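A.B. asks: how would this look folded up:
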Amino acid sequence: MADLFDTAAAQPAPGAPRPLADRLRPRNLSEVIGQGQVLGPDGPLGAMLAAGSLSSLVLWGPPGVGKTTIARLLAAETDLSFVQISAIFTGVPDLRKVFETARIRRANGQGTLLFVDEIHRFNKAQQDGFLPHMEDGTILLVGATTENPSFELNAALLSRAQVIVLERLSPADLERLTQRAEKELGRALPLTGEAREALIEMADGDGRACLNLIEQVAAWKTDRTLNRDELARRLMRRAAKYDKSGEEHYNLISALHKSVRGSDPDAALYWYARMLEGGEDPRFLARRLTRMAVEDIGLADPQAQAVCIDSWQTYERLGSPEGELALANAVVYLALAPKSNGVYTAYKAARAAARDTGSLMPPRHILNAPTRLMKEIGYGTGYAYDHDAEDGFSGQNYFPEGMKRPVFYAPPERGFERELKKRIDYFTRLRARREE
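C.D. replies: The predicted structure follows:
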């Protein structure tokens, strides 16, 4: 039992060198670097501890931001026995043993903080298995996940546990961590200022990764200070965190779309590049850029859609990486184009009206009459051929009889739609004149 669940079993064997990350593990919550938004006096965890009322939690955040450390320290702060399991390696029989041991421990007056790493790996039925033990106080559950709990965890579990969002460590946080590591090592890292910044960039907000990189640098035998290029040659850069089918995918495409809509070409190029660096399919990006052209630019710049299609076709002919520049051209063009959702809004309003009015017939004067019967009942009677009318405009009604004429399309005074608005105003005046 202890071999499976006792955290002491995970410690290095006597005499084995302890990893730097383990040697620098905080001894109390005040030593935790970062996460002040949740651990501070105004944060949710700080407030819970001040009130002495810690509840079950789900710690949601990227790798290396302190989820395990915070859970361990919460147990120490509240005098609970800390038990750690991983959803990857734990089955139902193991869970039963954990709950039974916690029940015995509780009967002896000792509570249990059960830390479940990768809790999203448990299926829905397994997640339900925690509920009765949370409700009767057998365990205080602290789950850790890198995935969005809204999608990965049962509603019943979420209703019994507060979600705490942990953030990736900032460069300032990682610099503090680096200084703490140098103090532990007893010497400064042999890096120039730029190389030190590069090391922190490579960690990408992951404290554990930062300490692992520092250990590698500290092990080098060198009597001189290394620059940025020398560091890059000796260390492999970490791949940026990007899940092409998960939440990060949707977060980044949302950032790209909103940067284009917000007319910021630099931000749009940045998110476009982030997605490419993460391995995104450029064809997906070409399709989404075309959608942006029709949704957010529309007729304010009719050329925008053509630019997207041309860039898409250019990519198909050139492939990567050359064709990616064609898509970058589209990104910048869209960001700088005048914006309008006039047609998009009009289309949605027209669809709503079509649903509301059901099966109303068109007015008879605009219906064709290919048979005698149809002519006799009035199909086509009174139709005015616009080309024969003054100004080429008859001003007839084309909506169903009895339906009040709506206005769906109201172009803004931006881009090419300024000209379209002039045309709408012109035809509106002519129609009013015909109706007098």
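
A.B. asks: contacts, neighbours, all on C-alpha from now
C.D. replies: Will do.

A.B. asks: how about the nearest residue to residue 257 once chain neighbours are set aside, what does it touch?
C.D. replies: Among residues not flanking residue 257 along the chain, residue 292 sits closest, at 6.9 Å (CA to CA, 6 or more residues apart in numbering). Residue 292 makes contacts with 257, 260-261, 334, as judged by CA atoms under 8 Å, 6 or more residues apart in numbering.

A.B. asks: what strand or helix carries residue 292?
C.D. replies: helix 282-292 (DSSP states H and E).

A.B. asks: is it possible to get a markdown table of the contacts of residue 292 that adds distance to residue 228 and neighbour count?
C.D. replies: Below are those laid out as a markdown table (distance: CA to CA, whole Å; neighbours: other CA atoms under 10 Å):
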| residue | distance to residue 228 | neighbour count |
| --- | --- | --- |
| 257 | 34 | 21 |
| 260 | 33 | 28 |
| 261 | 37 | 23 |
| 334 | 36 | 31 |
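
A.B. asks: also this sequence, please, to line up against the first:
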Amino acid sequence: MADLFVDDIPGGTPPDALRDDAPLADRLRPRVLDDVVGQDHLTGPEGAIGRMVAAGKLSSMILWGPPGTGKTTIARLLAAAVGMRFEAVSAVFSGVADLKKAFAAADKAALAGQRTLLFVDEIHRFNRAQQDGFLPFVERGTVTLVGATTENPSFVLNAALLSRAQVLILRRLDTEALETLISRGEGLEGPLPLTAEARNALVASADGDGRFLLNQAETLYSARIDNPLDPAGLGKFLQRRVAVYDKDRDGHYNLISALHKSLRGSDPQASLYYMARMLTAGEEPLYVLRRLVLFASEDIGLADPQALTQCLAAKDAYQFLGSPEGELAIVQACLYCATAPKSNAVYGAQKAAWKSARETGSLAPPANILNAPTKLMKDIGYGKNYAYDHNTDDGFSGAHYWPDDMEPQEYYQPVERGFERKVRERMDWWAKKRAQLQNE
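C.D. replies: Modelled structure (predicted):
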């Protein structure tokens, strides 16, 4: 519980009542919205929150952002800014009974003319049925709901709740915002026992999480270090913040999307970076390899047929060597795909052919290309006048292979890149030759 703000917990101590020995992050909690750092796009005069506060009326909202960006603080300050009663519950610690108590208290306050802001931390942890329970109270104005989540609301909140609340996105704290927090801490506790380079390293280690940064600073103050630490000394003394990465959540999908699009955009450096982000955060290497194999067919195809071979070889190498040595083969496959010529002609051909197959149903192939293992089948024309391509001078008969009731289609359209340029030349020659043979 050490890294939770006091008012993250229902019934927590309000900021103006904090003891001198309270955690540094609590003592530095902003007292007004203008003191919130890094979220000016929301809290500034032109931001959604700034405009609502100026109008003196709040609408229900979902605050979506990484940990340590100020969601709880903003919710509490919003209530104070517009004179609303503040009620907080946490989906981690609360159940249906707690919600019923909160709604009953809000109803009672409403009779006395007091509006209630209900803050629900980790709102995504409530199941769909529990989320539905908020709807009648939000609709009739019993509460103004402010939910906080680190997960993509599109995936974790039901549509009915999202339709009644505005989603506001909090940004990961940038270097300037983190520097402001450190300066405020130093205003209370004095200069940090760090060299300038180590101070920069401390800010970088927070990975955009203000609460983590202040907790790290408090650890340094508590240690009573005599001589300023350099970056190496800081690294031994403190741990970096573990990158936010849930393998089945939004961070996972964002990074795999960034990897795929960097590969498609032929940027080997960015591709390697995003792949490294995933693997160092604990992603299963075989998952990354599966995505590379998919990419080799979907975005490279026959522009470079070796791409698929490289990716499958990387899978075999990783399974043979294990980690970490086998990860070098994954890097090789990633770089090969990023630097290969690109074509989605195979992908497009598959989509078009599948669509055509569904639409044409059970059309029979022309009888001349069907095998005739029995006399009856021969008598009804199976295999009659079949042209055996290898018996022709060019190894190409130009025969018709499509069902009689279907026009020939062109699903596969090779691009003028890589190996597909040669494929295109062959296909163009065959088309020209076929037209000549049919006109003879």
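
A.B. asks: TM-score for these two?
C.D. replies: The TM-score (TM-score structural alignment, normalised by the length of the first structure) is 0.95; 433 aligned residues with a CA RMSD of 1.9 Å.

A.B. asks: aligned partner of the residue nearest to residue 257 of the first structure in the second structure?
C.D. replies: In the second structure, the residue matched to residue 292 of the first structure (TM-score structural alignment) is residue 295.

A.B. asks: distance of that match from residue 312 of the second structure?
C.D. replies: Per CA to CA, to the nearest Å, residue 295 of the second structure is found 12 Å from residue 312 of the second structure.

A.B. asks: aligned to residue 128 of the second structure, what sits in the first structure?
C.D. replies: Per TM-score structural alignment, residue 128 of the second structure is aligned with residue 124.

A.B. asks: what's around its match, how many residues?
C.D. replies: 15 (other CA atoms under 10 Å).

A.B. asks: hang on, isn't it packed against residue 153?
C.D. replies: Yes: using CA atoms under 8 Å, residue 124 of the first structure makes contact with residue 153 at a distance of 7.2 Å.

A.B. asks: distance of residue 225 of the second structure relative to residue 237 of the second structure?
C.D. replies: Distance from residue 225 of the second structure to residue 237 of the second structure, by CA to CA: 11 Å.

A.B. asks: which helices and strands does the longest helix seen in the first structure pack with?
C.D. replies: The helix that spans the most residues within the first structure, counting by DSSP state H, is helix 417-435. Applying 3 or more CA pairs under 8 Å, 6 or more residues apart in numbering; DSSP states H and E, we find helix 417-435 of the first structure packed against no helix or strand.

A.B. asks: which parts of the first structure are strands?
C.D. replies: Assigned by DSSP state E, the first structure shows strands spanning 57-60, 81-86, 112-117, 140-145, 162-165.

A.B. asks: export those strands to a markdown table and tack on mean neighbour count and distance to residue 432 of the first structure?
C.D. replies: Below are the strands of the first structure laid out as a markdown table (neighbours: other CA atoms under 10 Å; distance: least, CA to CA, whole Å):
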| stretch | mean neighbour count | distance to residue 432 of the first structure |
| --- | --- | --- |
| strand 57-60 | 23 | 61 |
| strand 81-86 | 20 | 73 |
| strand 112-117 | 24 | 70 |
| strand 140-145 | 25 | 64 |
| strand 162-165 | 17 | 59 |
